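Colleague: One predicted model, sequence on top.
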Amino acid sequence: MEAIDVSPEMLTLVGTGVLGEHRWPPSPVAFEIDFGNPIRFRFHHSAKRAALETRCNDVRVVLIVDRAACDRLLGSELDLGDGDTFFLPTELRAIALAIRECGLPEAAATPYRLAKSIELLCEILSAKREDRLTASTGPASLSQLDIHRIAAARQIIDEQWTEKLTLDRIARRCGLNRSKLSRGFRQIYRCTVSEALVERRLAEARRQLIATDLPVSLIGYRSGYLNNASFTRAFGRRFGQSPTDFRACAVAA
């Protein structure tokens, strides 16, 4: 695997094959990301070469990090269990894919992947701190296949939120009936399918208000709201401010 020596406290490995001979941080833990459908990561409480080489034929990104550094970034002791596996949240999937697929020349690729590795670690720990990690195992009432199909439904929402998605359409795409999808989605993600879709659209609207100068009405329309009043109400309920006030505060900051 290709190695990125991020710091004395962190090593990133990318690709397939055995780990190779590299300097490891002291007291290492590991976050092993595999790129199945959906993308998941497995936590290794005490990173060991033998455990990390069991899937050496798969394309992976492996973050090997000093435990003390994780505790420091998290602000408390990292209490994930050995072998705990989680679906990678939407915004983190993009970072992991950027590390895996970086096509820059070597002189630029190394610092780019180094920065993205730090970002990915910080975002994983932030998701842990904010209880946004979803375990890839679920209630006993759901089979492992159902759990993967429900995760696929979440990925459809996260990646295709601009489309006219309905519960029936999402259920058909992921191979579940609507009642099992509705029930299982709430069990795993603690919200309904429609609530997840609204959250995804409003999160993108929030990003566009900060990152672009597009008119508020256009951002609302692109987020699935047919008029500015309904967009303003939904945004205000979620973020406590109107879109216009939110943008003004972001610009002032």
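Modeller: Received it, and whenever you're ready, just let me know what you need. Residues are numbered from 1 along each chain as shown.

Colleague: When you work out contacts or count neighbours from here on, use the C-alpha atoms and nothing else.
Modeller: Will do.

Colleague: would you list every one of the helices in the stretch 101-250 of the chain?
Modeller: Ranges of helices in the stretch 101-250 of the chain, per DSSP state H, counting those that start in this stretch, are 106-129, 144-159, 167-174, 178-189, 193-211, 216-222, 228-239, 243-252.

Colleague: Make TSV from the ones you listed and add distance to Val6 and mean neighbour count to it.
Modeller: Shown next, in TSV, are the helices of the stretch 101-250 of the chain (distance: least, C-alpha to C-alpha, whole Å; neighbours: other C-alpha atoms under 10 Å):
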stretch	distance to Val6	mean neighbour count
helix 106-129	6	16
helix 144-159	30	19
helix 167-174	38	16
helix 178-189	33	18
helix 193-211	29	18
helix 216-222	38	19
helix 228-239	36	16
helix 243-252	32	14
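
Colleague: then this one, side by side with the first:
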Amino acid sequence: METFFQFRTAEFTDNAQTILQQQPGFVQAATRWQLADSHINFQDYFLDGLQMSVVRGHLQRPFQIELAVERPWLATLFQLEGQVSSKSCALRPLHIGPGQHNLMADEASANTYTFEGEQYTCFSAHLAPAFFSRLVQGNPEWLAKHEARLVNPTPFVLLPPGMAVTTAQRAIIQQIIECPYSGALKKLFLEARFLDLFIEQQTQPVLRPSGASSRDRDTLHAIRDFLDTHYAEPPSLLELARLFGTNDFKLKKGFRELFGTTVFGYIAERRLTVAWQLLTLTDQPVQEVAESVGFGNPAHFATAFRRKFGLSPSHVRRAPQAFAAGLNLTSSAALLAH
């Protein structure tokens, strides 16, 4: 098991237990840290040139942990709940708040991070530089973005303010967390879903700061959270703006700048993602799924679903277990082996 870093904070090492499990082609490690009324669970997967980590916990106070770096790395980090910060990551202060993600690289021999949040959930993937180079060199657009770093590797944080985690990215991470497979198929699945997530991140538009005030950004995040649970029957744009004490122009402009999509684009994405989950994880009939996510017309639902996933809802319903792991398993694995 070749790690990128080791924890060396006494408070952590003295109160943590790790169980290792060797599987075909990779090692899985489950670590639980608990002290008083706080706890964190680490689920790590060690593959060739890649370490994926799911960190979930409950923190009553900020938790500080020091990493001793074993070898150079690049990392993609998706902060779903809570926040993480460092006084010096990639030669600068780092902060990734809830609902944000970033790409970074650091070769410091040690670094200290602070986890905060009563509920804490994040996903990270650490890559060996050679593995990262292999991924981006086959895509001209990605290569143009990262070529200078490949030629002259230096510490960096790609987007200091961070980017908003999209619905699609959340869905992929959830599938990694809930991976139903074991053995060689699990390794294939994890590699494939990581690549799908990497592709989603690399193709996400680089958002410029919107210039919105902190209060406006808080309002937009509250609106997005509201849409996460009211996607089936959302209010009109004007009603939504009034509900949150803003105006429709500021809502349309600010939402697109902050989240990289329109309000109704976000709703459509959310509906289809939930539909996929219902079709693969429940026994609901296709028409019932369509209605539950807000599609009154089954034909419109089928068209939108096929456009996004390349498959019809009925095709997925006929063999849900075959698709519960997600899409592009074969093509993603082929890219990894390229």
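Modeller: Now that the structure is in, tell me what you want to look at. Please read all numbers here as calculations on a predicted model, not as lab measurements.

Colleague: would you list the helices of the stretch 101-250 of the first structure in TSV and tack on distance to Pro8 of the first structure?
Modeller: Below are these laid out as TSV (distance: least, C-alpha to C-alpha, whole Å):
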stretch	distance to Pro8 of the first structure
helix 106-129	13
helix 144-159	35
helix 167-174	43
helix 178-189	36
helix 193-211	34
helix 216-222	43
helix 228-239	39
helix 243-252	36
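
Colleague: which one of the ones you listed lies closest to Glu77 of the first structure?
Modeller: Nearest to Glu77 of the first structure among these is helix 106-129 (10.4 Å), distances taken as C-alpha to C-alpha.

Colleague: helices and strands around the closest one, which ones?
Modeller: Applying 3 or more C-alpha pairs under 8 Å, 6 or more residues apart in numbering; DSSP states H and E, one finds that helix 106-129 of the first structure makes contact with strand 2-7, helix 67-74, helix 90-101.

Colleague: how about 10 Å then?
Modeller: Applying 3 or more C-alpha pairs under 10 Å, 6 or more residues apart in numbering; DSSP states H and E, we find helix 106-129 of the first structure packed against strand 2-7, strand 10-15, strand 60-66, helix 67-74, helix 90-101.

Colleague: Next one: the closest residue to Ile118 of the first structure other than its chain neighbours relative to Cys191 of the first structure, how far apart?
Modeller: Nearest residue to Ile118 of the first structure in three dimensions, chain neighbours excluded: Val6, at 7.8 Å (C-alpha to C-alpha, 6 or more residues apart in numbering). Using C-alpha to C-alpha, to the nearest Å, Val6 of the first structure is found at 37 Å from Cys191 of the first structure.

Colleague: Which residue of these two possesses the greater neighbour count?
Modeller: Shown here are Val6 of the first structure and Cys191; by other C-alpha atoms under 10 Å, Val6 has more neighbours (19 against 14).

Colleague: show me the contacts for that one.
Modeller: 12, 63-65, 110-111, 113-115, 117-118 (C-alpha atoms under 10 Å, 6 or more residues apart in numbering).

Colleague: rerun at 8 Å
Modeller: Contacts for Val6 of the first structure (C-alpha atoms under 8 Å, 6 or more residues apart in numbering) come out as 12, 114, 117-118.

Colleague: Distance-wise, check it relative to Pro25 of the first structure.
Modeller: Applying C-alpha to C-alpha, the value for Val6 of the first structure to Pro25 of the first structure is 10 Å.

Colleague: Pretty sure Thr26 of the second structure sits against Leu47.
Modeller: Careful, residue 26 of the second structure is Phe and not Thr. Yes - taking contacts as C-alpha atoms under 8 Å, Phe26 of the second structure lies within contact range of Leu47: 5.0 Å.

Colleague: shared neighbours of those two, which are they?
Modeller: Counting by C-alpha under 8 Å, 6+ apart, the contacts common to Phe26 of the second structure and Leu47 are Lys187.

Colleague: Among the helices of the stretch 101-250 of the first structure, which comes closest to Ala135 of the first structure?
Modeller: With C-alpha to C-alpha, the closest approach to Ala135 of the first structure among the helices of the stretch 101-250 of the first structure belongs to helix 178-189: 8.0 Å.

Colleague: Next, the buried residues of stretch 70-77 of the first structure.
Modeller: 70, 74 (16 or more other C-alpha atoms under 10 Å).

Colleague: who's in contact with that stretch?
Modeller: 78, 122, 125-126, 129.
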